[in-house]
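Peer 1: A predicted structure for the sequence below; I have some questions about it.
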Amino acid sequence: MSNHENPQQDSQTTPFTEDLAASLAGLGVIWAQSNTGVIGKDGGLPWHLPEDMKHFARLTTGHPVIMGRKTWESFPEKYRPLPGRTNIVITRQEGWGGTPAAEGAVAVKSLDDALLESQFAPGHGMVWIIGGGDIFAQSMDLADVAVVTTVDTTTEGDTFAPELGYDWTTGARLPSDGWLTSGDGTRYRITQWRRTKG
């Protein structure tokens, strides 16, 4: 965590995130993206935004999180598994679940298996898909809500956010207009989207 965090920004984000968490149920997707839709580069995030990491933790803690193996491996080892959450990892690698690299993860072979497994986990009234790009793409037709942090940068990357089409509508937003500013001067905003099911 940065030593230059702006407590004023964090004090704004905390009640927003807590109110959002209290209002949500179903299947959610959550990611941070650049202005051009980049969500990853070389297996990691192209920015360091502690305020968004705290927001992510507050929103997902207490609920199952579903991710691909590469997303799992992108977390520093000391943060695996993500604490306070059932970590469900989708992989096609036979036997991966029995390796030291998988310690703390529930390994499954498909998104369908992951969603089934999530229903036996604490906090399953809200399940979060947390990456990467392929898992997001598979999830979009099933998700009820998306929580997207937009980072005001045009950094290059190799993994992109899925598109939120016409069947998604904007819900809560922080701030309601403009941007928040992180402790290192990076501008960002958080938007909740809901999918309108026909």
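Peer 2: That came through fine. Residues are numbered from 1 along each chain as shown.
Peer 1: use CA for all of it now, contacts and neighbours both
Peer 2: Fine.
Peer 1: measure Trp179 to Asp152 for me?
Peer 2: In this view, Trp179 and Asp152 are 9 Å apart by Cα to Cα, to the nearest Å.
Peer 1: One more to weigh against that first structure:
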Amino acid sequence: MLSYIWAEDQNGLIGNHGQLPWHLPTEMKHFTELTTGHTIIMGRKTFQSFPKGPLPNRTNVILTHRPASEFPQGVQVVDQPAMIHELVRDAPDELFFVIGGVSLFEEFADSVDILYQTKIAHLYQGDLYMSALPWHEFALVSQKKVPASSNTPALTFNQFQRI
């Protein structure tokens, strides 16, 4: 199954000059718990935003036109969206997570099955917003609210399933 996972502020902001606009350990823990043991799919710029290279305990797949030799061992490089569709089709019981960037969210919007959205009850500065999704094709199946603390805004973890 193909899924998306992302966090956004109150205005749908998801990035700032190639980085997350926030440092929220609770949100990162949620991301890690959901994606560990699964395949994460990203574009080149998203991969390059990781300071320590491939995320551990996950299969890292990068969709790019750049040659595989530009990337470290331990990542799988594909150059066509059809190759992602093949990976998903060949492992129907596996959960695949598209983690960004925006062009990948746009590319697979018609075939994504599950949306894992974190809403952050705060406004941040940045330059990259989540792409429009066909929300009318999804239903909310779970929601967990985490109240604000002294140094963290309130978070809402939403899971949507394609109807």
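Peer 2: Thanks, I have it. The shown structure was predicted, so the numbers you read here are calculated from the model rather than taken from an experiment.
Peer 1: on that earlier part again, can you list residues touching both of Trp179 and Asp152 of structure 1?
Peer 2: Arg187, Tyr188 (Cα atoms under 8 Å, 6 or more residues apart in numbering).
Peer 1: Contacts only, for the aligned residue in structure 1 for Thr26 of structure 2.
Peer 2: Superposed on structure 1 with TM-score structural alignment, Thr26 of structure 2 falls opposite Glu51. For Glu51 of structure 1, the contact set (Cα under 8 Å, 6+ apart) comprises Glu5, Gln9, Asp10, Thr13, Ser182.
Peer 1: ok, now with 6 Å
Peer 2: Listed by Cα atoms under 6 Å, 6 or more residues apart in numbering, the contact set of Glu51 of structure 1 is empty.
Peer 1: Equivalent analysis for Tyr188 of structure 1, please.
Peer 2: For Tyr188 of structure 1, counting by Cα under 6 Å, 6+ apart, the contacting residues are Thr150, Val151, Asp152, Trp179, Leu180.
Peer 1: Now with 7 Å, please.
Peer 2: Contacts for Tyr188 of structure 1 (Cα atoms under 7 Å, 6 or more residues apart in numbering) come out as Thr149, Thr150, Val151, Asp152, Trp179, Leu180, Thr181.
Peer 1: same deal with Ser34 of structure 1?
Peer 2: Ser34 of structure 1 neighbours (Cα under 7 Å, 6+ apart): Thr150, Val151, Asp152, Thr153, Thr154, Thr155.
Peer 1: top of those by neighbour count?
Peer 2: Val151 (26 neighbours; other Cα atoms under 10 Å).
Peer 1: residue in structure 2 matching it?
Peer 2: The pairwise alignment with structure 2 assigns Val151 of structure 1 to Ile120, based on TM-score structural alignment.
Peer 1: any idea how far that match lies from Val146 of structure 2?
Peer 2: Distance from Ile120 of structure 2 to Val146 of structure 2, by Cα to Cα: 10 Å.
Peer 1: Overlap in contacts, these two.
Peer 2: Residues touching both Ile120 of structure 2 and Val146 (Cα under 7 Å, 6+ apart) are Ala154, Leu155, Thr156.
Peer 1: quick one, helices of structure 2?
Peer 2: Ranges of helices in structure 2, per DSSP state H, are 25-35, 44-48, 81-90, 102-107.
Peer 1: List the residues that contact Thr59 of structure 2.
Peer 2: Neighbouring residues of Thr59 of structure 2 by Cα under 7 Å, 6+ apart: His38, Thr39, Ile40.
Peer 1: wait, what's in contact with the residue nearest the centre of structure 2?
Peer 2: Compute the mean C-alpha point of structure 2, and by Cα atoms, centre = their mean the closest residue is Ile99, 2.1 Å away. Shown in contact with Ile99 of structure 2 (Cα under 7 Å, 6+ apart): Tyr4, Ile5, Trp6, Ile40, Ile41, Met42.
Peer 1: so what corresponds to Asn11 of structure 2 in structure 1?
Peer 2: Using TM-score structural alignment, Asn11 of structure 2 sits opposite Thr36 in structure 1.
Peer 1: which residues touch its match?
Peer 2: Neighbours of Thr36 of structure 1 in contact, by Cα under 7 Å, 6+ apart: Thr154.
Peer 1: same deal with Phe105 of structure 2?
Peer 2: Contacts for Phe105 of structure 2 (Cα under 7 Å, 6+ apart) come out as Ser131.
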